[in-house]
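Undergrad: Let me see the structure of the following:
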Amino acid sequence: MELAELLLTSTHGIAFTGAGISTPSGIPDFRGPQGLWKKYPQELSSASYLKSDPRGFWEFYAFRLRAMDSVSPNPAHYALAELERMGLIKYVITQNIDGLHQDAGSRNVIELHGTSRRFYCEECGRQFERREVLEKVQSGELPPRCQCGGLIRPAVVLFDEPVHRIGEALTIAQESDLVLVVGSSLTVYPANLIPQVVKENGGRLVIINMEETPLDHVADLVIRERVEEVLPKTVKRVKEIVGLSN
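TA: This next block holds a predicted model:
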């Protein structure tokens, strides 16, 4: 059965997305052949490193912050938003922190690893938008500080910190009869439990990823093509089947 038919025959489909959906937008992935962790140690993005060397952490994070500042959604993001509008995708559960799903129009988004668009002071809790923090960083303020003198940090899940909203995501997975894994290596725990739970509860598993994943052998459909090509074609095919094509 093709992807469009799987979507149309499901009653509670969800998408689970990883870095691979945002690489076409110009954001480097983490574990691919040219991934970020092939060039830099993961420890640079850990809570313990932020605590021990705030300046070093921010020298690294400023690079990531600038990389995400001018990016836009790509056709894969827009296709998932369209599938949500059609009622075929109920939630997007994402490992990404870039906010591109929301920019593309997705409304029910669960960000397991937080967001790079908000920051807060570790001392007083004051919230900051990305533009404010980027201006501080670009002016040479490393690490950026709050007016109270406290350290500003990103509202993301760093290594050695607990994942956000994982309980809610697992509950949704238990209720779902289809999960589209889009651009994820499925190697990061506990986020990679989401598609496993769907499959273990009798749902169907579709994996769209250029590289092999640990769940390929149990997937109902594995597509080794570019996500920015597969998903728009799938939306078009869905519309053809239901008679909405132009």
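
Undergrad: Please make it C-alpha for all contacts and neighbour counts, starting now.
TA: Fine.

Undergrad: hang on, V133 in a helix?
TA: Yes: when DSSP: H, G, I helix; E, B strand; the rest coil is applied, V133 is found to be in a helix.

Undergrad: isn't it right up against R145?
TA: No: at 9.0 Å, V133 does not count as touching R145 under the criterion of Cα atoms under 8 Å.

Undergrad: One more, please, to line up against the first structure:
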Amino acid sequence: MIETVIQVLKNAKSISVLTGAGISVNAGIPDFRGETGIYTRGLYSENVFDIDYFFENPKPFYDFVRVMYPVFEKAKPTLAHKFLADLDHNHSVCIVTQNIDLLHEKAGSKNVIHLHGSVERSHCLKCGKEYSFERLKELVIKSAVPYCESCGGLIKPDIVFFSEPVIDFDKAIECVSASDIFFALGTSLEVYPANSLVQFARGNKILINKKETEMDYLFDIVVHEDLDNFFKELQSKGGIV
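TA: Take a look at the predicted model:
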């Protein structure tokens, strides 16, 4: 299987990649539905990330922020993140990520589409004042729920909650449909519309995920393995970067 992926990479000029929470697990950021995911362990319910619930009671979400923002800050890119960044040297690479952790940028990837937004910035929902990652982290330490220092409005990170539209989906479709290879990495392919991107892929479709998904059958190559282990082995066998 490794040899097949290497050959496909050698023949490709453009590559599109969909990444899910699984690519960041080895960086210390828990996924949602994996064996040790935050839903699996019952640490947070999906309501915490629902926009209507957030408006009704933002405290549970900010309890999550208080725990996870320091984790995001300290996290370093995994081998898989770095492999994708290195592909930029000899290929045209577009990464579409469901993750909000900015690890692709930390690894050096240039063309990243954040379908679900990121933790980089937040905004007041009333006056629009912008807050940096650092400032919001300071505010949630001081209070259970952060409110705008200018107008008192509720602050919301620039991430996509359930029931909100994703960001730049048209760009994601364009990038996937124009590529020679489509990778889906570390994603359960359970969240719409990100999971529909495979239908727009015209080149070789490769899925690498620890567990089976209900969409495995749509891919030309399927590997159920830890991402870092896979790319480490690929590099050791002469995989192109």
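
Undergrad: ok, V133 and R145 of structure 1, which is more surrounded?
TA: V133 (25 against 18; other Cα atoms under 10 Å).

Undergrad: who's in contact with that one?
TA: V133 of structure 1 is in contact with F119, P144, counting by Cα atoms under 8 Å, 6 or more residues apart in numbering.

Undergrad: Helix or strand for D29 of structure 1, just tell me which one.
TA: In the assignment (DSSP states H and E), D29 of structure 1 maps to no helix and no strand.

Undergrad: In structure 2, what residue corresponds to it?
TA: In structure 2, D29 of structure 1 lines up with D31, judged by TM-score structural alignment.

Undergrad: So that match sits against G22, correct?
TA: Yes: counting by Cα under 8 Å, D31 of structure 2 touches G22, with 6.0 Å between them.

Undergrad: which of these two has more neighbours?
TA: G22 (25 against 21).

Undergrad: For my notes, confirm the more buried one occurs in a helix.
TA: Yes: counting by three-state DSSP, G22 of structure 2 is found in a helix.

Undergrad: Identify the residue spatially nearest to the residue at the greatest distance from the centre of structure 1, adjacent ones excluded.
TA: Farthest-out residue of structure 1 from its mean C-alpha position, per Cα atoms, centre = their mean: C148, at 32.3 Å. Excluding the flanking residues, the one nearest C148 of structure 1 by Cα to Cα, 6 or more residues apart in numbering is C124, at 7.3 Å.

Undergrad: where does the one you found fall, helix, sheet strand or coil?
TA: Strictly by three-state DSSP, C124 of structure 1 counts as coil.

Undergrad: From what I see, it and I152 are in contact.
TA: No: in this structure C124 of structure 1 lies outside contact range of I152 using Cα under 8 Å: 9.9 Å.

Undergrad: Please say which of the two ends up with more neighbours.
TA: More crowded of C124 of structure 1 and I152, by other Cα under 10 Å: I152, with 25 against 14.

Undergrad: Structure 1: matching residues for the longest strand seen in structure 2?
TA: Across structure 2, the longest stretch assigned as strand under DSSP state E is strand 117-124. Using TM-score structural alignment, strand 117-124 of structure 2 lines up with residues 114-121 of structure 1.

Undergrad: now do stretch 78-85 of structure 2
TA: Using TM-score structural alignment, stretch 78-85 of structure 2 pairs with 74-81 in structure 1.

Undergrad: re earlier: check which helices and strands the longest strand of structure 2 is in contact with.
TA: strand 130-132, helix 133-142, strand 155-159 (3 or more Cα pairs under 8 Å, 6 or more residues apart in numbering; DSSP states H and E).

Undergrad: got the contact list for that strand?
TA: Residues contacting strand 117-124 of structure 2 (Cα under 8 Å, 6+ apart): 99-102, 129-133, 136, 147-148, 153-160, 166-167.

Undergrad: could you redo the last one with a cut-off of 10 Å?
TA: 65, 69, 72-73, 97-102, 128-136, 146-161, 166-168 (Cα atoms under 10 Å, 6 or more residues apart in numbering).

Undergrad: No further questions, thank you.
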